[in-house]
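A.B. asks: Quick one, fold the following:
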Amino acid sequence: MLKLLNQLLGLFCCFLMTACSSVPKLESNAIAPIVKLPNNHEELGVMSAYSDPWEGFNRRMYYFNAKADEYVILPVVAGYQKITPDVVERSVHNFFSNLDEISTFINSLLQLKLFVAGETLARFTLNSTLGLAGLFDVATQIGLAEQNEDFGQTLGYWGVDAGPYLVLPLLGPSSLRDATALAFDNLVFQQAINELGLDTDEELLISLIDGVDARASLPFRYYASGSAFEYEHLKLLYKKYREIQVAR
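C.D. replies: A predicted model of the protein is given here:
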């Protein structure tokens, strides 16, 4: 999910430059607009394009995530980056990205995207061998682009509706469908970790490093946009982006 947020960031910055589409309420002594608004202007507004039946919970979770990020996660990430040389940090990131190729390969097959599956398999094979277990991204250097397919996209491909918007603890924006699909992708990741032959403590350490690495590669900062509508913007951006991912 953090990787998805990273992909959303560039779009998010551009989106914040657009005006909010919600219509402000006029005071009783205000001059009526010259151009009459359509009766269904709320339905036409981009900010009301997606329902948010759990908005109260989602907003509280958004605030919780912001505080957890500020006081716990980001300090850990800062410490990790301070003590870890850049070359090692890049290799750690490449290692986990290589493991993610397994989930992308499986979901590509489930979506009948054979070309994507073939390219992903080639990337995984090259990076796991010539790239020394994925520590070096050899595949990208020869033109094999990294793909991103998850089980939420697979469910969407087969017609499963995204469902209500949902903000997950620590993970951020999601939906009922995507949150449920996380279980499948996490199972695939866990099976890949199990193949390394690690004990329980080592697996826990690997999972922790994976989380820190994911957050370290994500420049997003809560409430850094300066917009009073950051929650709404991110919700809209997430929902539209996932629709594009499923449709492509």
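
A.B. asks: rest of the way, CA atoms for contacts and neighbours
C.D. replies: Fine.

A.B. asks: Confirm residue 174 sits in a helix?
C.D. replies: No: secondary structure of residue 174 (DSSP: H, G, I helix; E, B strand; the rest coil): strand, not part of a helix.

A.B. asks: And the residue nearest to it when sequence neighbours are not counted, how close does it get to residue 81?
C.D. replies: Closest residue to residue 174 apart from its sequence neighbours, by Cα to Cα, 6 or more residues apart in numbering: residue 166 at 5.1 Å. Remark: distance between residue 166 and residue 81 (Cα to Cα, to the nearest Å) = 30 Å.

A.B. asks: Which residue of those two possesses the greater neighbour count?
C.D. replies: Set residue 166 next to residue 81 and count neighbours by other Cα atoms under 10 Å: residue 166 wins out with 24 against 16.

A.B. asks: correct me, but that one touches residue 173?
C.D. replies: Yes: Residue 166 lies in contact with residue 173 (Cα atoms under 8 Å); the separation is 6.2 Å.

A.B. asks: tell me the contacts of residue 141?
C.D. replies: By Cα atoms under 8 Å, 6 or more residues apart in numbering, the contact set of residue 141 is empty.

A.B. asks: To check against the first, give me the structure of this:
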Amino acid sequence: MSGAAALSRPRWSRLLLAGLLVLGLTACASTKGPGSPGQKLDPWESWNRKVFNFNESVDEAVLKPVATAYSEVVPSPVRQGVDNFFGNVGDAWSAVNLFLQGRFKIGVQQTMRFAVNSTLGFAGVLDIASEAGLERHSEDLGKTFGRWGTGTGAYVVWPFFGPSSVRDSFALPFDRLASPALVLEGGNSKAAIIALQTINARANFLRAGEMLDGIALDKYTFIRDAYLTKRRSFEDDDEEDDYEVLTPETPANPQADR
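C.D. replies: Purely as a prediction, here's the structure:
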């Protein structure tokens, strides 16, 4: 690879992040008036609600019934093993993102967690690392962009994929690649792994979903605000810090108001 080509990648990365930041700030600045942080970051609420309702319909007609049958037919230990397996793959991607964020201490711990479960835990089916005191630190590329200083941007709901933001939408394709399906060549095998991962994840939220249906007056608003609140914080070493969502109302120093 030539020197010019090698220099072009970080330049394009900076341009991508800069464009994402400008888009997020523009979307945030386009909303005015009092309200929750979610309202200020949701300039496309009308469209988002339509997509949200579509996703709810798909979930009610397909995902929820299949996930319910899966949880009733498949024994709990087997479901736990499947959950551990996919979680172990996610641990590897989390380790990559921790190193990209410059959090090398936790990155090494996360790498050790993945190595222990991949070997002693039979490819992650058994969560030996947790028993050994190696806790899970879940990270993704969207959080890495946030660590690099990119604002969350406007809230957006994608068909099938659900809640996201402008920043997280750029990271979504890469985060979705962090799956065992990536190493498989056959199309049917890939589809089977993706389907199992989706059904297993939905089965884990059956009870929480029922509780949410019972307590949330406006499910869309509840999920939106919960998502944005969750995306504003991440673990830094052994402490949990808040990092800012870059909006006109947010001070440059997140500790300034404390």
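
A.B. asks: Onto which residues of the second structure does the longest helix along the first structure map?
C.D. replies: In the first structure, taking DSSP state H as the definition, the longest helix is helix 86-110. Mapped onto the second structure using TM-score structural alignment, helix 86-110 of the first structure covers residues 76-100.

A.B. asks: same thing with stretch 68-76 of the first structure?
C.D. replies: With TM-score structural alignment as the criterion, stretch 68-76 of the first structure aligns to 58-66.

A.B. asks: Then stretch 129-142 of the first structure?
C.D. replies: Mapping stretch 129-142 of the first structure onto the second structure (TM-score structural alignment) gives residues 119-132.

A.B. asks: how far does that stretch stretch from start to finish?
C.D. replies: For stretch 119-132 of the second structure, the end-to-end distance is 14 Å (Cα to Cα).

A.B. asks: Same question for stretch 147-163 of the second structure.
C.D. replies: End-to-end span of stretch 147-163 of the second structure (Cα to Cα): 20 Å.

A.B. asks: So what touches it?
C.D. replies: Contacts for stretch 147-163 of the second structure (Cα under 8 Å, 6+ apart): 17-18, 20-21, 23-25, 27-28, 38, 41-44, 48-49, 51-52, 54-55, 101, 146, 164-168, 223-224, 227-228, 231, 243-247.

A.B. asks: just the buried members of those?
C.D. replies: Burial by neighbour count, judged by 16 or more other Cα atoms under 10 Å, picks out 17, 20-21, 23-25, 27-28, 38, 41-43, 48, 51-52, 55, 101, 146, 164-168, 223-224, 227-228, 231, 243-247 from the contacts of stretch 147-163 of the second structure.

A.B. asks: Narrow those residues to those in helices?
C.D. replies: Counting by DSSP H, those place 17, 20-21, 23-25, 27-28, 38, 48, 51-52, 55, 146, 166-168, 223-224, 227-228 in helices.

A.B. asks: any idea how far residue 173 of the second structure lies from residue 138 of the second structure?
C.D. replies: Per Cα to Cα, residue 173 of the second structure is found 17 Å from residue 138 of the second structure.

A.B. asks: Of those two, which one has the most company?
C.D. replies: The neighbour comparison of residue 173 of the second structure against residue 138 (other Cα under 10 Å) goes to residue 138, with 18 against 11.

A.B. asks: part of a strand, is that one?
C.D. replies: No: assignment of residue 138 of the second structure by three-state DSSP gives coil, placing it outside any strand.

A.B. asks: Excluding covalently adjacent residues, which one is nearest to it?
C.D. replies: Nearest residue to residue 138 of the second structure in three dimensions, chain neighbours excluded: residue 94, at 5.5 Å (Cα to Cα, 6+ apart).

A.B. asks: burial measure for that neighbour, as a count.
C.D. replies: 26.

A.B. asks: hang on, isn't it packed against residue 139?
C.D. replies: Yes: applying Cα under 8 Å as the test, residue 94 of the second structure and residue 139 come out as touching, 4.5 Å apart.

A.B. asks: Tell me how far whichever residue in the first structure pairs up with residue 162 of the second structure lies from residue 108 of the first structure.
C.D. replies: Matched by TM-score structural alignment, residue 162 of the second structure corresponds to residue 172 in the first structure. Distance of residue 172 of the first structure to residue 108 of the first structure, computed by Cα to Cα: 24 Å.

A.B. asks: What of residue 213 of the first structure?
C.D. replies: 25 Å.

A.B. asks: which element follows the helix or strand hosting residue 14 of the first structure toward the C-terminus?
C.D. replies: Assigned by DSSP states H and E, residue 14 of the first structure falls within helix 2-15. Proceeding N to C from helix 2-15 of the first structure, the next assigned helix or strand is helix 41-44, under DSSP H and E.
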